[in-house]
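Engineer: sequence isn't available, so here's the structure alone:
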């Protein structure tokens, strides 16, 4: 009698666990409020965007639902956009910002809301410079102004953590590996060393992000993604699905990886917990909100960022330079919802019968 009572419960629990495993699969759904109803902020819809290669860095601040764009059109400006609609709100104060091949290039935001923007250094003998805004109302300060010990720095940049735990990584074309910047006071940064040098040159050039506090992932066109840790160990390389995938973002909370194809503006979503599976079981979804053909992006640049929206929804913003910004909600696949509901329903029925 005991076995007969336990069996239905065990069976239903098995369904629930199976459903929970499958619920990890995610899909990309256009954030329809963004860009006039289609999830795409076309350059023709915003004065913060152009089609002449002058916006390469973009990020999202979950704390205030704002998107930031590093804009070099007609000067150096950091544009602030509404995360729901893409409407231009304001620009940051640029007092004292200057120098570099590009004065501003890539941008990211820390977990405490501090905004970091790097210039572009094209020589190992010229300083790489990172500016910091404590918040949108603050004047910029210089967080780092020194040698990165790389031949080119600033094509890619990522930030994680907050306060004294903030970390910055950056790389560029032709550079072997990336530079890691640390801080002891949350304001001023130092070069903690170069890592990932065993990866092919430029592998962290067009896309870089943190997997966690000890490891980074990088990508350029060519179809291979690399990751390396901060202990100086050898870098790993694994294939992705398209030769055009380059800019990327990694969500450390959910172990999700996203890329954008510089040729087509296709956005791909992956389970990033095992980078060796990106072309097989790790691939989750492909989406593209563009309603027109992609504009050429000859430099292969752009940016992506995961973040949590005001209602707790997981979002992904993706910019393929010259092609505006796409916005998505990252949601469980409908099939996963159905299986999960079936599992819990079975569990309730089993409890009632027992």
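Structural biologist: Received the coordinates, thanks. Quantities reported herein were computed from a predicted structural model and do not represent experimental measurements.
Engineer: can we go C-alpha only for contacts and neighbour counts from here?
Structural biologist: OK.
Engineer: ranges for the helices of the stretch 251-354 of the chain?
Structural biologist: 334-353 (DSSP state H, counting those that start in this stretch).
Engineer: show me what contacts the residue nearest to residue 115 when sequence neighbours are not counted?
Structural biologist: Once flanking residues are discounted, residue 115 sits nearest to residue 109: 4.5 Å by C-alpha to C-alpha, 6 or more residues apart in numbering. Applying C-alpha atoms under 8 Å, 6 or more residues apart in numbering, one finds that residue 109 lies in contact with 59, 60, 61, 115, 116, 159, 160.
Engineer: most neighbours of all the residues you listed, which one?
Structural biologist: Highest neighbour count within these: residue 60, with 30 neighbours (other C-alpha atoms under 10 Å).
Engineer: how near is it to residue 18?
Structural biologist: Distance, residue 60 to residue 18, by C-alpha to C-alpha, to the nearest Å: 34 Å.
Engineer: please apply the same query to residue 8.
Structural biologist: Going from residue 8 to residue 18 by C-alpha to C-alpha gives 15 Å.
Engineer: between those two, which one's more packed in?
Structural biologist: Taking other C-alpha under 10 Å, residue 8 and residue 18 do not tie; residue 8 has more neighbours (18 against 15).
Engineer: for comparison:
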């Protein structure tokens, strides 16, 4: 199989490429990435040089480039996206361009080149927020209610992909997943920011009261879910991917400090960000029931392993740290 992976130098994309080559070493992957703040070639240093891997630096909004590299592709896995809520509040325009216009370009060229499967990676944030006082979870039938520039752009991209199914016959699948964690995640994101700040004995900022809830999944479990959707998922279907791992943000902070043997005096409560969704939770029974997907990464064990990875790989995150922190000073 020949895959086009967009955004393959980012956190989830780079982990997916390594996952795929480990499981399907004879497949060919073209990695298209613009190498913005979220794309790091260092995440794929062990892949560079493989005869069945080709990195292309470029923008998914570049129609001519996408047309050129789409030829002969069997499946597209679209990770490419602007994905940081805080950044979307500061500069919404780039989120519209990349997440909506870019996805449209990819779909149009996938139709032109008769791609057999277009898989679009999306987020639980398109569904809005849930109340802390309920046990409700989002499902594939939940209505869309995005509340940030980021989630609005991702919701629009989901609808673009579905439109290309209904209007142009593009065989698409979509996964909406919960918050990912694991190695090679940019230190501007919550868990790696907490870990790296703690390593430097810097304050660990917590928005509001710290009681916002996120549903956490290890990146390798996410990759295995995409794998099974590509192989067994039905064209036109959406699958929610989560592992029933809801955690208060403040509990994540305290757990990381405990793992690292750091004092809770490092916790620093800061004003909440605008439109901060209170709770996300996903019902992933469909992908489990219909496709037989199972998660294999226990949160407590793999959060500890993630802490250890950052402790052992300063060479990767240290050059990114100053830029990552700068976004929070705007």
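Structural biologist: Received the coordinates, thanks. Everything quoted here is computed from the prediction, not taken from an experiment.
Engineer: just give the TM-score of the two.
Structural biologist: For this chain pair, the superposition-based TM-score is 0.28 by TM-score structural alignment, normalised by the length of structure 2; 150 aligned residues with a C-alpha RMSD of 6.6 Å.
Engineer: would you map the helices across the stretch 151-300 of structure 2?
Structural biologist: Under DSSP H, counting those that start in this stretch, the stretch 151-300 of structure 2 gives helices at 190-199, 219-232, 249-259, 285-291, 299-312.
Engineer: so which of those helices gets nearest residue 326 of structure 2?
Structural biologist: Closest to residue 326 of structure 2 of the helices of the stretch 151-300 of structure 2 is helix 190-199 (C-alpha to C-alpha; 12.1 Å).
Engineer: list the helices and strands that closest one packs on?
Structural biologist: strand 204-207, helix 249-259, helix 299-312 (3 or more C-alpha pairs under 8 Å, 6 or more residues apart in numbering; DSSP states H and E).
Engineer: could you pull out the buried residues of it?
Structural biologist: 190, 191, 192, 193, 194, 195, 196, 197, 198 (16 or more other C-alpha atoms under 10 Å).
Engineer: and the gap between the spatially closest residue to residue 306 of structure 1 that is not a sequence neighbour and residue 349 of structure 1?
Structural biologist: Excluding its sequence neighbours, the residue lying closest to residue 306 of structure 1 (C-alpha to C-alpha, 6+ apart) is residue 316, at 4.5 Å. Residue 316 of structure 1 is 38 Å from residue 349 of structure 1, where distance means C-alpha to C-alpha.
Engineer: which of those two has more neighbours?
Structural biologist: residue 316 (27 against 13).
Engineer: contacts only, for the more buried one.
Structural biologist: Residue 316 of structure 1 sits in contact with 304, 305, 306, 307, 327, 328, 329, 330, where contact means C-alpha under 8 Å, 6+ apart.
Engineer: ok, now residue 232 of structure 2?
Structural biologist: Residue 232 of structure 2 neighbours (C-alpha under 8 Å, 6+ apart): residue 291.
Engineer: before we move on, back to that, for the contacts of residue 316 of structure 1, which one is nearest residue 178 of structure 1?
Structural biologist: Comparing the contacts of residue 316 of structure 1 against residue 178 of structure 1 with C-alpha to C-alpha picks out residue 304 as the nearest, at 18.5 Å.
Engineer: residues near the closest one, how many?
Structural biologist: Around residue 304 of structure 1 there are 28 other residues, counting by other C-alpha under 10 Å.
Engineer: what of the one 10 residues further on?
Structural biologist: Neighbours of residue 314 of structure 1 under the rule other C-alpha under 10 Å: 17.
Engineer: gap between it and residue 257 of structure 1?
Structural biologist: Applying C-alpha to C-alpha, the value for residue 314 of structure 1 to residue 257 of structure 1 is 13 Å.
Engineer: thought residue 214 of structure 2 was touching residue 252?
Structural biologist: No: contact between residue 214 of structure 2 and residue 252 fails when scored by C-alpha atoms under 8 Å: they sit 9.8 Å apart.
Engineer: so those two - more neighbours on which side?
Structural biologist: Under the criterion of other C-alpha under 10 Å, the comparison of residue 214 of structure 2 against residue 252 puts residue 214 first, with 23 against 18.
Engineer: the spatially closest residue to residue 129 of structure 1 that is not a sequence neighbour: helix or strand, and which one exactly?
Structural biologist: Leaving aside its chain neighbours, residue 129 of structure 1 sits nearest to residue 145 (4.5 Å; criterion: C-alpha to C-alpha, 6+ apart). Using DSSP states H and E, residue 145 of structure 1 falls within strand 141-146.
Engineer: what helices and strands are in contact with that strand?
Structural biologist: For strand 141-146 of structure 1, the packing partners by 3+ C-alpha pairs under 8 Å, 6+ apart come out as strand 128-133, strand 189-195.
Engineer: let's have the ones you listed in JSON lines, adding distance to residue 102 of structure 1.
Structural biologist: Output for those, formatted as JSON lines (distance: least, C-alpha to C-alpha, whole Å):
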{"stretch": "strand 128-133", "distance to residue 102 of structure 1": "10"}
{"stretch": "strand 189-195", "distance to residue 102 of structure 1": "20"}
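Engineer: CSV for those strands, including mean neighbour count?
Structural biologist: Listed next are those as CSV, based on neighbours: other C-alpha atoms under 10 Å:
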stretch, mean neighbour count
strand 128-133, 24
strand 189-195, 19
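Engineer: helix or strand next in line after whichever strand or helix holds residue 18 of structure 1, which one?
Structural biologist: Taking DSSP H and E as the criterion, residue 18 of structure 1 maps to helix 2-22. As assigned by DSSP H and E, the chain's next helix or strand after helix 2-22 of structure 1 is strand 26-30.
Engineer: which parts of that next one are buried?
Structural biologist: 26, 27, 28, 29, 30.
Engineer: and which of the residues you listed is nearest to residue 215 of structure 1?
Structural biologist: Distances from residue 215 of structure 1 to the buried residues of strand 26-30 of structure 1, taken by C-alpha to C-alpha, are shortest for residue 26, at 23.7 Å.
Engineer: what about the residue lying closest to that closest one once chain neighbours are set aside, how many neighbours?
Structural biologist: Nearest non-adjacent residue to residue 26 of structure 1, counting by C-alpha to C-alpha, 6+ apart: residue 332, 4.3 Å away. Residue 332 of structure 1 is flanked by 15 other residues according to other C-alpha under 10 Å.
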